[in-house]
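Engineer: Sequence unavailable; structure follows:
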């Protein structure tokens, strides 16, 4: 069971040409020959009954007021061919016709039963939401209208009501008006009228196309004419092994001849519809084969990219090992700080070089984004063509839709992987050059004044932050570029390190900062020579370190990139502005607010 993906507009459906409209609604069942056609009035609607069973695919069909059997055996015949595991129940107020029961047991014992029951008993035997198709047979519309609320509760999420004698002035017209209010509906005006009303919200596409027509549209008249001609063919041709019940009711041979000519015309129209459907099916098969070839090619590209990424991961691990060795060497040379000023100048030059490189990468990213938008437009055109094919053949449409989604996902993965690969290589090269320069400069360091120790610790933390962001490159490349761009603005970075006493007081009194939790979580804080509160306000918050379990700094910076771009401490921003702007401190709080709303 699927909910319809496309619903035709009233104007669009009604103005479709016949060579397009008929194939879209055409189903094989509408051309069947009935095995039982006793009532000449209801026999005209037999193609509608067959078509509705195939279009709606019900699991349970209920007929209220089963009498002579024309509609009843039409449902049984259709279910036997299309879904023999479905159930067909008929209810009569009085004792059911013995011949009808005998024929039902003989032909459809496994799926159909006729029961005598009052309306209250019938409602009690049916669970709520268990009926997919409810047929109100001739003569029972008035009592059903009084208990419509109870019958409506028995219909499923894709429930449909079929009302006989629903034409103007007929006994079922009042029930039809009551049920159709605010719902999609269609009235076959021939032979006292037969109305279809979609009560459930989930309907298959073929049925939604039919129900999308509005009274008076040319397309609606064409559909009625086609089904009327097919119905007259059922009246004119005796069913297999049984004389036609309505043949004796014809006044003369001329009426029979007219009906046969109309049936022949309907058969020719049906043959044209079948040919058109076959042509559309061939087009769909061709498109599906092209999609399969494209998917195979994309799978090969994906395997190649995965192998390349694995090599890059190994290179990253080597880079981390080099960085650890650098840290160990630098830890033993704190006494060589005489040339710290020269080192800072070199670092600023490296930052300027990195900023220039970032600008180049940003230009490359914009170019890649434009290329992605062009691919997206091409893909959108393919999707539009795919939607046209889906309207024509429902079964093939589902397969093509799944393939289109796979193509879109693979194309997005390919573009994202290519961008990540290029950006990762550039950043690894830049980081390697920076590390080689730092190793050479560290070899020439000597002892300098003790009051420069804090500046060296600050530089160490800046290098650690760069390495951490390189490690996150595979998951968040775009945010990495934004954060690295922010890091490249030295004037703002140095300004963010000067925490005011007001910021320290605000964080301390907020209840979010836990000194013991922070120091245990980040043991390198003790090596910096600062207490946990001062370290968090000056550096830790901007590095994505959380002050305690109640505030997630890294999530806050990623969720609100304007804070990261401004290089602000996330907790200070939240306390001063974010809480008043309904920003959240943790992803759990976002989930709670989402479920609460």
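Structural biologist: Done, it's in. Computed from a prediction, not measured in an experiment: that's the story for all the values here.

Engineer: Going by C-alpha atoms from here, please, whenever you check contacts or count neighbours.
Structural biologist: Fine.

Engineer: Work out which residue lies at the spatial centre of this structure.
Structural biologist: Centroid check for the chain by CA atoms, centre = their mean gives residue 405 as the closest residue, at 9.8 Å.

Engineer: can you tell me how far that residue sits from residue 285?
Structural biologist: 17 Å (CA to CA, to the nearest Å).

Engineer: Wasn't the residue nearest to the centre of the chain part of a helix?
Structural biologist: Yes. According to DSSP: H, G, I helix; E, B strand; the rest coil, residue 405 belongs to a helix.

Engineer: give the contact list for it.
Structural biologist: By CA atoms under 8 Å, 6 or more residues apart in numbering, residue 405 lies in contact with nothing.

Engineer: Where do the strands of the protein begin and end?
Structural biologist: Applying DSSP state E to the chain gives strands spanning 60-64, 87-92, 112-116, 131-136, 155-164, 185-188, 194-198.

Engineer: List the neighbours of the longest one that are in contact with it.
Structural biologist: The set of residues external to strand 155-164 that reach it, using CA under 8 Å, 6+ apart, is 128-138, 141, 172, 175-176, 192-203.

Engineer: What degree of burial does residue 275 show, as a neighbour count?
Structural biologist: As a burial measure, residue 275 scores 12 neighbours (other CA atoms under 10 Å).

Engineer: so how far is residue 75 from it?
Structural biologist: 27 Å.

Engineer: Below is structure B, check it against A:
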């Protein structure tokens, strides 16, 4: 079934991501959910996962739709020239989330892309997301290295097709590879290229790819997924602002408590000084008052 947007609708596209972290991928979460629900891949592999925004969206849909999909996230979780370096806490956080929500069908593989490729049989991957180092050479290498592993149903996603700075070369490779295959490209959220590699893709996915030759249909589909993506982005921004406000209030209360403690310490110190001074004054006063008596007593001794 198609609608005015020219593609098969699915409730999955209205996903409320359980994992929302700062990422350029947030705006593509609705499309990731729709694609997973419509394509129903048996095996999904992501190259470059970082904090897991995109990966969790795919996995959440697998669980919600009760799909037989096996999911694999491959990353060293050490960063690169484009993602930057990051600490062990990034991996620990995602690993814990993955264990709590996706145990049984999701695997985090902490290794390099080239080292991991031998773990998969040829023709076994139905959905591949390439989001590692974004230079032209790296993206081309990743695609060519993993190409034999793709099935006859395979779809490949390339993120950041719209970024042309800081040495990003995904756009360049996308411009080179996309004319050779049925494809579709989203412009929002740094750009996302959808490439058909297999010959037997799901009908719903094929409808989307056919929109590349229908300017008005493509415009409507892009508007729908961009709008849904914006809603997810706004939700993330709202929740981040709320957390900041709560943290700010807690921080303010903590600062006030610390200031009060310092004031109390200062007051106690001044009180101790005052008591010492009073004792000294009292001793001095007593000494002066009894001085005549001590003098008289000395006359009779």
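Structural biologist: Okay, I see it. Computed from a predicted structure; not experimentally measured.

Engineer: one step back: tabulate the strands of structure 1 in a markdown table, adding columns for mean neighbour count.
Structural biologist: Converted to a markdown table, the strands of structure 1 look like this (neighbours: other CA atoms under 10 Å):
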| stretch | mean neighbour count |
| --- | --- |
| strand 60-64 | 23 |
| strand 87-92 | 22 |
| strand 112-116 | 19 |
| strand 131-136 | 24 |
| strand 155-164 | 24 |
| strand 185-188 | 22 |
| strand 194-198 | 24 |
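
Engineer: of all those, which lies closest to residue 432 of structure 1?
Structural biologist: With CA to CA, the closest approach to residue 432 of structure 1 among the strands of structure 1 belongs to strand 155-164: 61.8 Å.

Engineer: Report the mean deviation for that closest one after fitting onto structure 2.
Structural biologist: Superposed on structure 2, strand 155-164 of structure 1 shows a mean distance to its aligned partners of 0.5 Å (mean CA distance after the TM-score superposition for structure 1).

Engineer: residues in structure 2 aligned with that strand?
Structural biologist: Mapped onto structure 2 using TM-score structural alignment, strand 155-164 of structure 1 spans residues 150-159.

Engineer: where do the helices sit along the stretch 251-400 of structure 1?
Structural biologist: Here the stretch 251-400 of structure 1 has its helices, by DSSP state H, counting those that start in this stretch, at 253-331, 340-392, 394-442.

Engineer: With structure 2 instead?
Structural biologist: For structure 2, the helices defined by DSSP state H occupy 29-39, 53-64, 88-101, 113-116, 136-146, 170-177, 203-210, 215-289, 291-299.

Engineer: Turn those into TSV, including distance to residue 19 of structure 2 and mean neighbour count.
Structural biologist: Formatted as TSV, the helices of structure 2 follow (distance: least, CA to CA, whole Å; neighbours: other CA atoms under 10 Å):
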stretch	distance to residue 19 of structure 2	mean neighbour count
helix 29-39	10	24
helix 53-64	6	23
helix 88-101	8	14
helix 113-116	24	14
helix 136-146	26	16
helix 170-177	26	19
helix 203-210	25	18
helix 215-289	10	14
helix 291-299	83	10
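
Engineer: For those, give me a markdown table that also has distance to residue 79 of structure 2.
Structural biologist: Below are those laid out as a markdown table (distance: least, CA to CA, whole Å):
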| stretch | distance to residue 79 of structure 2 |
| --- | --- |
| helix 29-39 | 22 |
| helix 53-64 | 15 |
| helix 88-101 | 10 |
| helix 113-116 | 13 |
| helix 136-146 | 14 |
| helix 170-177 | 18 |
| helix 203-210 | 32 |
| helix 215-289 | 23 |
| helix 291-299 | 83 |
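
Engineer: Out of these, flag the one nearest residue 75 of structure 2.
Structural biologist: Distance to residue 75 of structure 2, taken as CA to CA, is lowest for helix 113-116 among those, at 7.1 Å.

Engineer: quick one, helices of the stretch 401-550 of structure 1?
Structural biologist: Using DSSP H, counting those that start in this stretch, helices in the stretch 401-550 of structure 1 cover 453-471, 477-487, 490-496, 501-510, 515-521, 524-527, 532-535.

Engineer: so where is the fourth one in structure 2?
Structural biologist: No residues of structure 2 are matched to helix 501-510 of structure 1 when aligned by TM-score structural alignment.

Engineer: list the buried ones in that helix?
Structural biologist: By neighbour count with 16 or more other CA atoms under 10 Å, helix 501-510 of structure 1 contains the buried residues 503, 504, 507, 508.

Engineer: related to what we said a few turns ago, out of the helices of structure 2, which comes closest to residue 183 of structure 2?
Structural biologist: That would be helix 203-210 among these, by CA to CA, at 5.3 Å.

Engineer: so which of the helices of the stretch 251-400 of structure 1 comes closest to residue 53 of structure 1?
Structural biologist: Among the helices of the stretch 251-400 of structure 1, helix 394-442 comes nearest to residue 53 of structure 1, with 15.3 Å by CA to CA.

Engineer: Structure 2: matching residues for that closest one?
Structural biologist: Going by TM-score structural alignment, helix 394-442 of structure 1 sits over no part of structure 2.
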